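Student: coords below, sequence missing:
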């Protein structure tokens, strides 16, 4: 998506410093925090696919076509 930490922080209501610490491996995210970030990314058009899901392409992360990907 090309989001900065600041953009993810704004969309998910998770502090930028918290996101930076996750990325640096300094903290392990709480389940609720992961859910907040996931919901923000899904609202922006990200599709998370698990192994075995009936979606073309198999497991991974994709962008919904035509979604708001700003």
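Tutor: Alright, I've got the coordinates. Not measured: the values here are computed from a predicted model.

Student: C-alpha from now on. contacts and neighbour counts both.
Tutor: Noted.

Student: right, and residue 50 touches residue 59 too?
Tutor: Yes - between residue 50 and residue 59 a contact is recorded at 4.8 Å, counting by CA atoms under 8 Å.

Student: here comes the other one, which I'd like you to weigh against the first:
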């Protein structure tokens, strides 16, 4: 999540406003203090993908991110 935010140059506050997930929750997820519910992950994934971020996985292991210019331009 932190890498995707950095790619888009979004603060936690911006991600919160765009996704509807509280800034406090985002901070806790990024710090590894808690894990998001499936519904929350869907909100965050949809928000990032709408902005053009694509998550790269091998099986269930995250391998990185890329940007698809077909999505919205980074803010």
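Tutor: Nice, I can see it. Everything quoted here is computed from the prediction, not taken from an experiment.

Student: quick one on the thing from earlier: what touches both of residue 50 and residue 59 of structure 1?
Tutor: Jointly contacting residue 50 of structure 1 and residue 59 under the rule CA atoms under 8 Å, 6 or more residues apart in numbering is no residue at all.

Student: now residue 5 of structure 2: how far from residue 69 of structure 2?
Tutor: 16 Å (CA to CA, to the nearest Å).

Student: who's more crowded, the two?
Tutor: Taking other CA atoms under 10 Å, residue 5 of structure 2 and residue 69 do not tie; residue 5 has more neighbours (16 against 11).

Student: helices of structure 2, start to end?
Tutor: Assigned by DSSP state H, the helices in structure 2 fall at 2-8, 12-19, 23-30, 38-50.
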